[in-house]
Structures are given as C-alpha cells and as structure tokens.
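Trainee: Attaching a predicted model along with its sequence, questions to come.
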Amino acid sequence: MNADDIRSWSPVCSIDDILPDTGVCALVKQRHVAVFRVQGSGDRLFAIDNIDPKAGASVLSRGLVGSVGDRVVVASPLYKHHFDLRSGECLELPEHSVAAYPVRVENNTVLVAV
C-alpha cells in the first residue's frame, strides 16, 4: 500500500474555475485551503493552508503568485510575506510557515488530500 492508497482526496473545483496564476479557497475537511494554478511549461497546481499565520485571516488564495529565485511563491495580501507553494515555507519568517498538500487533477476536477 502506498501513500496515495491511504490519502483521502477531496474534490475542490473544475480546473477551469482557477484562472492561470491565481488561487481559489476551499474548505477541505474543516481546513481553509488555497489552491493555485501556475502557468509556465504547462499548468502546475499547488495547495497550501489559506490562513495567513501572522494575521489569522483566510487570505493567502488572494495573494500575488510569482517567484523568488527558483521558488514559486504567493505573497500574502496583508503582510506581503512570501510562501513557497511547494513546501508552505514562509521565506521571511520560517516560524510562520503553513502546511502544503498534495493536489492533482482527474477528469478536469481538482482534488486535494488533507
């Protein structure tokens, strides 16, 4: 049995509901999750906690997507801290890092495992 066998995948939305280089918020198993669709060489999807740890507000899905060096990040709309979309690490304040979650697409539906 591998990790995918024991994870519970939850549907979030259609891939077409997420505009390129933006995020959406979803409630997945009582967690506020931000799901991002990043364009480049093909669409890439990322999922992290949506709550900004410094502010306590559910806003990360509304942040600006970009890069810092080779890291794909979202900048919080409140304090402008950058969160690595692969790991959830806060670049400015690592103690404010958030969880990152596996995300995939099946039959045009975005699924997140929390």
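Mentor: Arrived safely, thanks for sending.
Trainee: Going by C-alpha atoms from here, please, whenever you check contacts or count neighbours.
Mentor: OK.
Trainee: Return the distance of H82 relative to V72.
Mentor: Going from H82 to V72 by Cα to Cα, to the nearest Å gives 9 Å.
Trainee: V35 too?
Mentor: 13 Å.
Trainee: Structure two is appended below for comparative analysis:
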Amino acid sequence: MSSAIAAKTMTQTWQILCTRADLVPYSGVAAWVETPEGPAQVALFYLPGHAQELYAIDHHDPFSNANVIARGIVGDLKGQPVVASPIYKQHFRLEDGQCLEDESITLRTWKVSFKGDEVWIEA
C-alpha cells in the first residue's frame, strides 16, 4: 500500500492515502497517515454498494493494545456497519468508532473519500 504523499494535497488537511486497487472489498487494510501529532495507523474499510463505501478508524485496539483492527471481521449489527476486533471480538461502529460492548471506548475516525481511483483522507 502507498504511504501518504504530503506534497499532493487537496487542501492543507487532506492527503492521498492509497488507490482503489490497494483496497480489499468488505475487508480492512492498514495504512499510515500523517497527522499534526505525527504518524498514525489507520484501518481503512471498503464496502462497495453501501451508502457510505469508505471508512477509516484507528488501527489500534485498546483492549488488546495491538494494532489489529484492519484484520477484524466486517459485519452489520442493528443496521450499522461494524468491525469485530480479531483478538477479543469487541465490535466498533465504522461510522463513529464507538465500541458496542463498552460505551466508554471510541476509536478515532477520519473522513475519507474517493477522488477518481485515489483514496484521500483528512488528517
């Protein structure tokens, strides 16, 4: 997967992350994104055919303290797309990062979009 290219930006906060060809439908991939606080690991999920096709949330699982969220199982709970952590199986809503088993835990999310075949993320 491509790393973020800071020189090619839509605005000062948007950056190219990868291309559509780097994504796996109905699955996650991990990527690095440059943020003002420094680099961060992102779990990027591509759900073709859904109203919102692209989601980006923290790759770090706070329950296992491991960077594994992109390897989780994507599914649907109560009409909302979620990912189940591959270690302890907590479910996180892809839309807002909220853990369904523990309301005190929320993963960070980023705005992402396609611009042609490029995937852009707002850091």
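Mentor: Yep, it's here. As the structure is a prediction and not an experimental result, all values here were calculated from the model.
Trainee: circling back: please identify which of V35 and V72 of structure 1 sits among more neighbours.
Mentor: Counting neighbours by other Cα atoms under 10 Å for V35 of structure 1 and for V72 shows that V35 has the greater number, 29 against 17.
Trainee: How about the aligned residue in structure 1 for D76 of structure 2, nearest residue that isn't a chain neighbour?
Mentor: Residue correspondence, TM-score structural alignment: D76 of structure 2 in this structure matches S67 in structure 1. Of all residues beyond its chain neighbours, the one nearest S67 of structure 1 is V73 (5.3 Å), with distances taken as Cα to Cα, 6 or more residues apart in numbering.
Trainee: Quick check: the one you found touching G66?
Mentor: Yes. Between V73 of structure 1 and G66 a contact is recorded at 5.5 Å, counting by Cα atoms under 8 Å.
Trainee: Looking at these two now, which is surrounded by more residues?
Mentor: Neighbour comparison, V73 of structure 1 and G66: the larger count goes to V73, with 26 against 17 (by other Cα under 10 Å).
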